[in-house]
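# what follows is a protein structure lacking sequence information:
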């Protein structure tokens, strides 16, 4: 069942909206403050409907935090502030769409359906390794790998480009969102940790090979 997280502290809004969403066939979880909304967002619902004016942590901060941690859950903002500047700030924080209060229920449901129709990212896989970008989970055989956010992103890029050399510049740009200005010690450190978690022998790696002066290549050995 499609899971919708509704973060709204005004029961006069959240309760009828939750009923309408449930009539649409969605499983709805209501959160009444920003910190619990953030926790719920980390549980990767299919959609987050997020009020900006939440107690403990405002909706913008919730959205920014989720995006900075790599969560891709679609976010539909509810705001009582129709000013264009507030709208732009919300979208810059990583929101996918917004509805201003008071809103028409039919419009909000239509926008929610549009966000939910977006196709989730395809699974990325290689022999022995499987990555689910939407759930941000990676598996080595039947065992789930315990990865940090950057380790996950690095492995995702390498597996996606398996068999090809991925330049250091590309990895820095995609994983660290930064230009490469010479030092990539943090990249080397993360590759070293990934190798260890994959059981790679540094002197004879099965998975991640260093191509000197260029970057790294993810090999895909057969299970046997």
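Received the coordinates, thanks. The shown structure was predicted, so the numbers you read here are calculated from the model rather than taken from an experiment. Numbering: from 1, shown residues only.

# rest of the way, CA atoms for contacts and neighbours
Will do.

# just the buried positions in stretch 108-122, please.
In terms of neighbour count (16 or more other CA atoms under 10 Å), stretch 108-122 has its buried residues at 108, 111, 112, 115, 116.

# got a list of contacts for that stretch?
Residues from elsewhere that reach stretch 108-122 (CA atoms under 8 Å, 6 or more residues apart in numbering): 21, 46, 47, 74, 76, 96, 97, 99, 132, 133, 134.

# ok, the second one - contacts?
Under the criterion of CA under 8 Å, 6+ apart, the contact partners of residue 46 comprise 2, 3, 4, 5, 73, 74, 116.

# strands - which of the residues you listed land there?
Among the contacts of residue 46, the residues falling in strands (DSSP state E) are 3, 4, 5.

# of these, which is the nearest to residue 144?
Distance to residue 144 across the ones in strands among the contacts of residue 46 (CA to CA) is lowest for residue 3, with 23.2 Å.

# quick check: next helix or strand after the helix or strand harbouring residue 107?
With elements taken from DSSP states H and E, the one containing residue 107 is helix 105-116. Counting by DSSP H and E, the next helix or strand C-terminal to helix 105-116 is strand 124-126.

# contacts for that next one?
Residues outside strand 124-126 that contact it (CA under 8 Å, 6+ apart): 130, 131, 132, 133, 156, 159, 160, 162, 220.

# ok, which stretches of the chain are helices?
Taking DSSP state H as the test, the helices found in the chain are 11-23, 34-41, 59-68, 84-92, 105-116, 149-160, 168-176, 185-197.

# use this one as the comparison:
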């Protein structure tokens, strides 16, 4: 079931969208003002997408878009607005919106837009998998929670992620990621992986995700 947050001050429209999207197995949580919406998002950061009106009370929708993109960079944002000016659309995309739908529209189009964004943005994993990634935004997500990684840490993680289950020699990491990132060689790889382990919640003494292979390198398991 896809879960979305809908920030829309037109309650009748919001209820109509909620009813229509439920038929496509999309669960909708409604907030009729931006402050309520931001509060809900902070309390329940498990939504798959945000559908956002621009003409909102207390705070303009573009400002909400900016705040959400800053605080939740992995969350897809679809702007749903009666504003049709090109400048509003451009500003929305500049602030991080993934799509812009001009009202009125058929709710089934919103369904397809949401599903399309989710397909292309985040690599889908089965329910048994712990991690997924948004390669475009260089984001790692663990159980729907974003993990903040440095550029080097992300490069290591995505290399492991794409070679899940394969034993990777330390030398291969140096070659494929660029030795310039690890000036002191193989030892720096171990140090960087140690920091990565801490950030993804992996116990180095009893690893679940990044397993050392004695004398060779590492093996990643997306358990």
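Now that the structure is in, tell me what you want to look at. Note that the structure is predicted; figures quoted are calculated from it, not measured.

# any idea what the TM-score is?
Once superposed, the chains reach a TM-score of 0.60 (TM-score structural alignment, normalised by the length of structure 2), with 182 aligned residues with a CA RMSD of 4.3 Å.

# most widely separated two among the contacts of strand 124-126 of structure 1?
Farthest pair in the contacts of strand 124-126 of structure 1 (CA to CA) is 133 and 220. Separation: 18.7 Å.

# how much space separates the closest residue to residue 87 of structure 1 other than its chain neighbours from residue 209 of structure 1?
Excluding its sequence neighbours, the residue lying closest to residue 87 of structure 1 (CA to CA, 6 or more residues apart in numbering) is residue 98, at 7.5 Å. From residue 98 of structure 1 over to residue 209 of structure 1 the distance is 45 Å, taken as CA to CA, to the nearest Å.

# neighbour count: those two, which is higher?
Set residue 98 of structure 1 next to residue 209 and count neighbours by other CA atoms under 10 Å: residue 98 wins out with 22 against 19.

# counterpart of the more buried one in structure 2?
Aligned by TM-score structural alignment, residue 98 of structure 1 pairs with residue 100 of structure 2.

# give me every residue that touches its match.
The contact partners of residue 100 of structure 2, taken as CA under 8 Å, 6+ apart, are 78, 79, 80, 81, 89, 92.

# could I get the residues you listed as JSON lines with neighbour count?
Listed next are the contacts of residue 100 of structure 2 as JSON lines, based on neighbours: other CA atoms under 10 Å:
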{"residue": "78", "neighbour count": "25"}
{"residue": "79", "neighbour count": "25"}
{"residue": "80", "neighbour count": "24"}
{"residue": "81", "neighbour count": "21"}
{"residue": "89", "neighbour count": "20"}
{"residue": "92", "neighbour count": "23"}
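
# ok, these vs residue 148 of structure 2, which is closest?
Nearest to residue 148 of structure 2 among these: residue 78, at 23.6 Å, using CA to CA.

# ok, back up a step: would you reformat the helices of structure 1 as TSV and include distance to residue 216 of structure 1?
Below are the helices of structure 1 laid out as TSV (distance: least, CA to CA, whole Å):
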stretch	distance to residue 216 of structure 1
helix 11-23	46
helix 34-41	33
helix 59-68	25
helix 84-92	33
helix 105-116	36
helix 149-160	8
helix 168-176	7
helix 185-197	9
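
# wait, which of the ones you listed is closest to residue 205 of structure 1?
Of those, nearest to residue 205 of structure 1 by CA to CA is helix 185-197, at 7.7 Å.

# contacts for that closest one, please.
So helix 185-197 of structure 1 is contacted by 145, 150-151, 154-155, 168, 171-172, 201-202, 205, 207-208 (CA under 8 Å, 6+ apart).

# most neighbours of all the residues you listed, which one?
The residue in the contacts of helix 185-197 of structure 1 with the most neighbours, by other CA under 10 Å, is residue 208 (25 neighbours).

# burial measure for the nearest residue to that residue once chain neighbours are set aside, as a count.
Leaving out its chain neighbours, the residue that sits closest to residue 208 of structure 1 by CA to CA, 6+ apart is residue 218, at 4.6 Å. By other CA under 10 Å, the residues close to residue 218 of structure 1 number 23.

# how far away is residue 218 of structure 1 from residue 155 of structure 1?
With distances taken as CA to CA, residue 218 of structure 1 is found 9 Å from residue 155 of structure 1.

# where's residue 108 of structure 2 relative to residue 51 of structure 2, distance?
Using CA to CA, residue 108 of structure 2 is found at 14 Å from residue 51 of structure 2.

# should've said residue 221 of structure 2
The gap separating residue 221 of structure 2 from residue 51 of structure 2 is 34 Å, by CA to CA.

# and residue 24 of structure 2, by the same measure?
Between residue 24 of structure 2 and residue 51 of structure 2 the distance is 16 Å, computed by CA to CA.

# give me the most central residue, structure 1.
Taking CA atoms, centre = their mean, the centroid of structure 1 lies closest to residue 71, which sits 2.1 Å from it.

# about what we covered before: any idea how far residue 13 of structure 1 is from the residue nearest to residue 87 of structure 1?
Separation of residue 98 of structure 1 from residue 13 of structure 1 (CA to CA) stands at 16 Å.
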